[in-house]
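> Provide a 3D model corresponding to the input given below.
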Amino acid sequence: MSDHLDLPTNLWRLIRRVPALLASVFVAVSLLAPAVQAAEAQPAVADPELERRMLEITSELRCLVCQNQTVAGSSAGLADDLREQVREMLHKGASNEEIISFMTARYGDFVLYRPPVKTTTVLLWAGPTVLMIGGVAMLIVVLRRRSRMPAEAFDPDEDEDSAATGRT
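You can find the predicted model right below:
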């Protein structure tokens, strides 16, 4: 019995080439993958002034999906829809203020990337400051209490002795 399991010579040649063929296919697919992933180019705009205004308006609006990006900078599907809606409104002759008012009426002040300071948004503006002051105040209270505690309260040897003897 031969060590080739009695397979024809041509089949053995093919089997020996499989790893090289697989590697070649892998390299080809890897090289083509970026082309498949490439986004479709945006069509040239008919009116650059309207496009500039659209970018100006959408840079003032918050992406409702991403929440930390403007509609102009977001790649979310909803941001695409909002940009298209702003374009349509601009083509119909709406002013920047009318478009922002429409978006605010539809989505609330949250859609504004820099919401105005008023009673309903004061927490957005003051919240981080209040939390920071509260955290610093708590830190001061804890540190003062610790400074008043006797040094024996922090003696690690005593804790080990208590654990070894079973006392608490």
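> all contacts plus neighbour counts: C-alpha atoms, from now on.
Fine.
> any idea how far residue 31 is from the residue nearest the centre of the chain?
Ranked by distance to the mean C-alpha position of the chain (Cα atoms, centre = their mean), the top residue is residue 66 at 6.5 Å. Using Cα to Cα, to the nearest Å, residue 66 is found at 31 Å from residue 31.
> Identify the residues contacting the residue nearest to the centre of the chain.
When contacts are counted by Cα atoms under 8 Å, 6 or more residues apart in numbering, residue 66 touches 74, 76.
> For it, give its distance to residue 72.
12 Å.
> now do residue 11
59 Å.
> Also residue 62?
9 Å.
> More neighbours: which of the two?
Remark: of residue 62 and residue 72, residue 62 carries more neighbours, 24 against 20, as counted by other Cα atoms under 10 Å.
> just the helices in this structure please.
9-37, 48-58, 77-91, 96-107, 122-148, 156-165 (DSSP state H).
> Spit out the contact partners of the nearest residue to residue 90 once chain neighbours are set aside.
Closest residue to residue 90 apart from its sequence neighbours, by Cα to Cα, 6 or more residues apart in numbering: residue 50 at 6.8 Å. Contacts for residue 50 (Cα under 8 Å, 6+ apart) come out as 87, 90, 91.
> Now the second one, please; I'll put the structures next to each other:
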Amino acid sequence: MKKRATLFLAVLVALIAASPLRAVQPDEVLPDPAQEARARALSRELRCMVCQNQSIDDSDAPLAKDLRLLVRERIKAGDDDRAVLDFLVTRYGEFVLLRPSWHGANVILWTAPFLILIGGGLAIWLRARWRESAAATVPALSAEERRKFDELMSKSDDSITNV
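Take a look at the predicted model:
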């Protein structure tokens, strides 16, 4: 049992050590540390279009590398962070951002589940109130109606026992 635990731990450590912490290759790194820091920060905000839930800073996909190089080119050209992000959003759409902006259709996408949940709860509550009020407004049977009901019920009881 101890050998299995040791083997499992060794394999786990090997897998963790073998996985890349960042996908940025040495040939991509900018010589200016300030520009490289900006590029890394921007790369963490951009979605890999292949992996889709991973930043381009973490992805090994060729498209992610192309995007990292594009970010570094824009930074070398003198663009500020906002200009780089705007350029990429214009080119690839808002899907390229890991944290989309809060405007337009995004507001509807973010709030729709809550609005549907609130609307459903309101509909259930209104339906329950309607049923309560409908039950309260049903008049009691008159003596004549009660007699007819009892007569019909006794006839149906007789037909069941004759079968």
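> Any idea what the TM-score comes out to?
For this chain pair, the superposition-based TM-score is 0.52 by TM-score structural alignment, normalised by the length of structure 2; 112 aligned residues with a Cα RMSD of 3.6 Å.
> Give me the contact list for stretch 110-128 of structure 1.
With Cα under 8 Å, 6+ apart, stretch 110-128 of structure 1 has contacts from 59, 60, 61, 62, 63, 64, 70, 103, 104, 109.
> aligned partner of the last one in structure 2?
Right, residue 109 of structure 1. Counting by TM-score structural alignment, residue 109 of structure 1 lines up with residue 94 in structure 2.
> What's the local residue count around its match?
Neighbours around residue 94 of structure 2, by other Cα under 10 Å: 18.
> what's the answer for residue 132 of structure 1, then?
11.
> can you check residue 89 of structure 2 too?
That count, for residue 89 of structure 2 with other Cα under 10 Å as the rule, works out to 15.
> Any figure for the gap between the nearest residue to it once chain neighbours are set aside and residue 34 of structure 2?
Leaving aside its chain neighbours, residue 89 of structure 2 sits nearest to residue 96 (6.5 Å; criterion: Cα to Cα, 6+ apart). Computed as Cα to Cα, the residue 96 of structure 2 to residue 34 of structure 2 distance reads 24 Å.
> more neighbours, the two?
residue 96 (21 against 10).
> From residue 135 of structure 2, how far off is that one?
Residue 96 of structure 2 sits 56 Å away from residue 135 of structure 2, going by Cα to Cα.
> what about the counterpart of residue 77 of structure 2 in structure 1, how many neighbours?
In structure 1, the residue matched to residue 77 of structure 2 (TM-score structural alignment) is residue 92. By other Cα under 10 Å, 9 other residues sit near residue 92 of structure 1.
> try residue 68 of structure 2
So residue 68 of structure 2, with other Cα under 10 Å, has 25 neighbours.
> Hmm, residue 57 and it touching each other?
Yes - assessed by Cα atoms under 8 Å, residue 68 of structure 2 is found in contact with residue 57 at 7.3 Å.
> quick one: common contacting residues for those two?
residue 43.
> Show the contacting residues for the match of residue 109 of structure 1.
With contacts taken as Cα under 8 Å, 6+ apart, residue 94 of structure 2 has the following neighbours: 100, 101.
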